[in-house]
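Asker: quick one, fold the following:
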Amino acid sequence: MQTSTGESPNAAERGHAPAPEGVERASPYAYYALAILVLANFLNYVDRHIVSIVGQKLKVDLALTDAQLGFLIGTAFAVFYGVVGIAMGRIADALSRTRLMALGLALWSGMTAVAGLATSFAWLAVARLGVGIGEAAANPCSHSLLSDYFPARNRSAVLAVYLLGTHLGAAASLIGGGLMLSHWDTICLSFPDGACGIANWRAAFFVTGAPGVLLALLVFFMREPRRATAVRKTGTLRLVILELSAAIPPLTLVNLYRIGGMPAVTRNLIFALIVIVIATGLSLTVGDWPQWAAVALGVYSVSTWAGVLRRRDTPLHRLTFGCPTFGYVAAGGALSTVVLGAAQAWSAPYVMRTLNATPAEAGVALGLAGATAAGISVVAGGIITDFWKRRDPRAPVWIALIALVVPVPAFVMMLRAETLAGYVAAYSVFMLISMLWAGGFAALVQDLVLQRMRGTAASAFSLIMILVGSGIGPYWVGKISGLTGSLATGMLSVLTLVPVAAVLLVMGARRLPAETRERRLALARAAGEPV
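Answerer: Now for the predicted structure:
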């Protein structure tokens, strides 16, 4: 027997949160869709991380500081990924996810190629902004699609396989980018006349951006799984504008006026003024105004969207931003990604500067080590989490805690290594443990909400991860590096967040056993959900 949400009673008896499912058994087409989405995620991370391996060349050719480089690696991409991602989750829950994903893929790939034309920090920042906007469609659409293609019992493993594309893409960006930088003078001979006149780092952007435009066609024509709730009949353009107005100023004021009148607008303007004052103070104190302007936009947009969501979709708000369990695990996971992000974003520049590795040596060594270790970790972690979760619903959080704390010694050893081989060995151990949590955590977020909310829940979760992990981490490392003259000190400084993240994860784990199926449905009903 199944409930109206598609969940089996046994899941409830085991104490799991709601995990509505659209199918009992995955079809062959589901595995085809999984392969396409893994490939899209692969290109997602190739385009996202290519800046890391070409960063040292960018710094020299365009006279950038480490803080500016950190901004380009993280903040410029992350904030606009987050701001647009706010709307993208609900758009994905209402419109065709396959077509939305295809449009996003074409945009982020095209903007990666545009970065190859950059002549200044500002130009690169705008290109990275475009990459962030395009990639905002990836996780809400993909997570929601895969959760409908596959049954709940396989969800952690399936999402772990999807996330495998994350690490393969990051590795490919290092390997391919490193080889392009070191051997472009030879590689360019295989391209049309004139290619050898292009700078190697520019060529890296062009080559990594092109494949995504072609893959977008395959994604566009994928089948859209049937959903329990009908796709909204609102016109596409109207829906997009409506959702974007929930987070992007000054459209936010119009939205707030519609749902709360002048009192809501006044409160929001006061909040915006406070955010602007704080961001201005930080800019005057430590410099780097683009960083603080972007962070201010992210803070304002997320806070405003949460307020709009509370009025427009109270059940969804109650199960996400209004749920302490969701808040604790998301915040703990976000702080965990700062450490992981520091290792991934700055390892290539570190070994090139400190250990005198060539771009090819750095890219191939770090790329192969990272892909192998992270690939094993994320798939094994998903399988282990699915098995453990049958006995303990807190399993995803316990795995995340292990992945946060256990690899700290390996992180320290990375920065004490005196050879590239020593660094790569420690980096491999670090990645092998650090990525155990990815698939299980993604599935946990899906389990905490109802089926119609999956895209938005994935968007909210990704939003928090990206804004904190990428929006703060790379810049933080770069700023500390600039102030101290030591990139190692900058990277080590992020370890101060480990205890805070651990406490948040434990607080979330303590609440999970109470988040039974009945409780989640009761919370949704009490907030007005017709379930």
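
Asker: C-alpha from now on. contacts and neighbour counts both.
Answerer: Fine.

Asker: what is the helix or strand hosting L492 packed up against?
Answerer: Element membership for L492, per DSSP states H and E: helix 487-492. Contacts defined by 3 or more C-alpha pairs under 8 Å, 6 or more residues apart in numbering; DSSP states H and E place helix 487-492 against helix 324-354, helix 473-484.

Asker: now the ones you listed in a markdown table, with distance to T98?
Answerer: Formatted as a markdown table, those follow (distance: least, C-alpha to C-alpha, whole Å):
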| stretch | distance to T98 |
| --- | --- |
| helix 324-354 | 26 |
| helix 473-484 | 31 |
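
Asker: could you also give me the structure for this second sequence? I'd like to compare it with the first:
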Amino acid sequence: MNNNTDINKPSENGDIAANDDIKVSPGYANYVLGVLFIVYVFNFIDRQAMSVFIGPIKEEFNASDTQMGLLVGFAFALLYTFAGIPIARLADRSNRRNIIAIGLTVWSAMTIVTGLAKSFSHLVIARIGVGIGEAAGTPPAHSLIADYFPINRRATALAVYSSGVFVGSAIAYLGGGFLREHFDWRTAFIILGAPGLLVALILRFTVKEPPRGLSEHRSNDSGASTFKETLKFLLSSPSWVCLMAGASCLSIIGYGIMMWGYEFYGRIHGMSPIVVGQWMALIIGMGGCAGTLLGGVLADRLAVSKPSHVIRIPGLLTLAGMPFGVAALLVHSSTLSLIFLFPFYMLLNVYIPPMYSANQNLAKLNMRATASAIVLFIINIVGAGAGPFIVGALSDFFAISHGDQGLRYALVATIAIGVIGCGIFALSSRWLRQDLQRVQDGAMA
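Answerer: You can find the predicted model right below:
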């Protein structure tokens, strides 16, 4: 991925000096992206592993689906989202690389602690710790990527980074399925958490902190903005408001499938843990990556030729996948269900890179990490938090009349929310051009 820059000059502390003449080699920018991608992979290995072990954890602690929905949802998401704001504020003022390295160390350690939990309440505390650590991951990473890659390549770079969600989830499904088959769930969490400690060292000592605005050859706008100023600026963009409303609805389905899909195929279709892990790794890993990369490449090309379609077309493509999702959940053949799940999940994630790229582009330089944290706050409190909880609560509700089939109808019910979300998301393109121009006019003022 070439950002059309060719040299790399470090400052005395090993970071990149804040000098308008300094450029970064394409190879090094790609290396940074690769390291951040690996960090995000571990982010979702440690996060997603819990979904693989819903069954044995539920059995050991005699928990309900509602309780498990809280554990994999709000127990993680609440502190993840609330801690993300102050951490992102810090990232807009200080060294983003160091913040990510510290966060990775914390969430890896707390994943290991999860395997040592002696009660359900201990599990909740450990998940909260994982959430706090992971809050230091994405907002600083988005800001770093925006500085290493110019606007016409930013969506693709963010797509590569975002695909870490699906690679990490695939590894969690595949490795977790194997571990569930051969080990107890406690051993699994210790094994999955340990490698992240090594990756934190690699990040800290090989990634350099760039000056803000490096890829756009402009300096920081006017000093650090407050959280209130950032939020007010973003809320004044109609395109951003629609973007967030639509993405929030879509995140309910995405996190619902990611956290309950493994249990769905085991409970409804009677598939063995290792077979479910193999299929979910293939579908979530390949399908999610394909959809995300498609969305990134599409957004970058449209940004040059048809800027007004950067959001609209990805939103409509995501909408086109919803019928496949309904079919995947309702058919009684496990083979057909898995076949339908692939195009559904691929198209479900096309909107993600355009959304992240637009968010960075609609924010001022000194707002980017905070803007990313605000997006993650909204999407994770609704998607990662409410999504799994809604599915779990609906599963218990439908179980009254449909038994184990309750989980099937709970997941189907969330697709209607996604259809609405696609429409709102696509609508944001109506104001996108004028809102982007406002940012550029402010930068030149």
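
Asker: what range does the one helix or strand L79 of the second structure maps to cover in the first structure?
Answerer: When elements are assigned from DSSP H and E, L79 of the second structure belongs to helix 74-91. On the basis of TM-score structural alignment, helix 74-91 of the second structure is assigned to residues 75-92 in the first structure.

Asker: same thing with stretch 334-353 of the second structure?
Answerer: Under TM-score structural alignment, stretch 334-353 of the second structure corresponds to residues 420-439 of the first structure.

Asker: please identify the buried residues of the matching stretch?
Answerer: Neighbour-count burial for stretch 420-439 of the first structure flags 420, 423-439 (criterion: 16 or more other C-alpha atoms under 10 Å).

Asker: farthest residue from the center of the second structure?
Answerer: S401 (34.7 Å; C-alpha atoms, centre = their mean).

Asker: residues making contact with the helix holding L492 of the first structure?
Answerer: With contact meaning C-alpha atoms under 8 Å, 6 or more residues apart in numbering, helix 487-492 of the first structure is reached by 342-343, 346, 350, 412, 415, 476-481, 484.

Asker: tabulate the residues you listed (CSV), appending neighbour count.
Answerer: Shown next, in CSV, are those (neighbours: other C-alpha atoms under 10 Å):
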residue, neighbour count
A342, 27
A343, 23
W346, 22
Y350, 21
V412, 17
L415, 21
W476, 23
V477, 28
G478, 25
K479, 24
I480, 21
S481, 20
T484, 11
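
Asker: show me the two of these that sit farthest apart.
Answerer: V412 and K479 (19.4 Å; C-alpha to C-alpha).

Asker: please narrow the buried residues of stretch 420-439 of the first structure to those residing in helices.
Answerer: Using DSSP state H, the members of these that fall in helices are 420, 423-434, 438-439.

Asker: nearest to W184 of the first structure, of those residues?
Answerer: Comparing those against W184 of the first structure with C-alpha to C-alpha places L420 closest, at 22.8 Å.

Asker: list the contacts of the closest one.
Answerer: Contacts of L420 of the first structure by C-alpha under 8 Å, 6+ apart are V351, L355, A357.

Asker: mean deviation, stretch 42-51 of the second structure versus the first structure?
Answerer: In the superposition with the first structure, the average deviation recorded for stretch 42-51 of the second structure is 0.5 Å (mean C-alpha distance after the TM-score superposition for the first structure).

Asker: A35 of the first structure: neighbouring residues, count only.
Answerer: By the criterion of other C-alpha atoms under 10 Å, A35 of the first structure has 15 neighbours.

Asker: which residues sit against the host helix or strand of I313 of the second structure?
Answerer: Taking DSSP H and E as the criterion, I313 of the second structure maps to helix 309-320. By C-alpha under 8 Å, 6+ apart, the surrounding residues in contact with helix 309-320 of the second structure are 295, 298-300, 302-303, 347-351, 354-355, 418-419, 422-423, 425-429.

Asker: now do stretch 83-96 of the second structure
Answerer: Outside stretch 83-96 of the second structure, the residues that reach it (C-alpha under 8 Å, 6+ apart) are 99, 132, 135-136, 139-141, 144, 209, 224, 227, 366-370, 372-374, 376-377.

Asker: pull out the buried residues from the helix holding L492 of the first structure.
Answerer: L487, A488, T489, G490, M491, L492.

Asker: where in the second structure does that helix fall?
Answerer: Aligned by TM-score structural alignment, helix 487-492 of the first structure corresponds to residues 407-412 of the second structure.

Asker: and that stretch against the first structure, how far off on average?
Answerer: Averaged out, stretch 407-412 of the second structure is 0.9 Å away (mean C-alpha distance after the TM-score superposition for the first structure).

Asker: what's the match for F227 of the second structure in the first structure?
Answerer: By TM-score structural alignment, F227 of the second structure lines up with L309.

Asker: counterpart of G473 of the first structure over in the second structure?
Answerer: Checking TM-score structural alignment: G473 of the first structure goes with G387.
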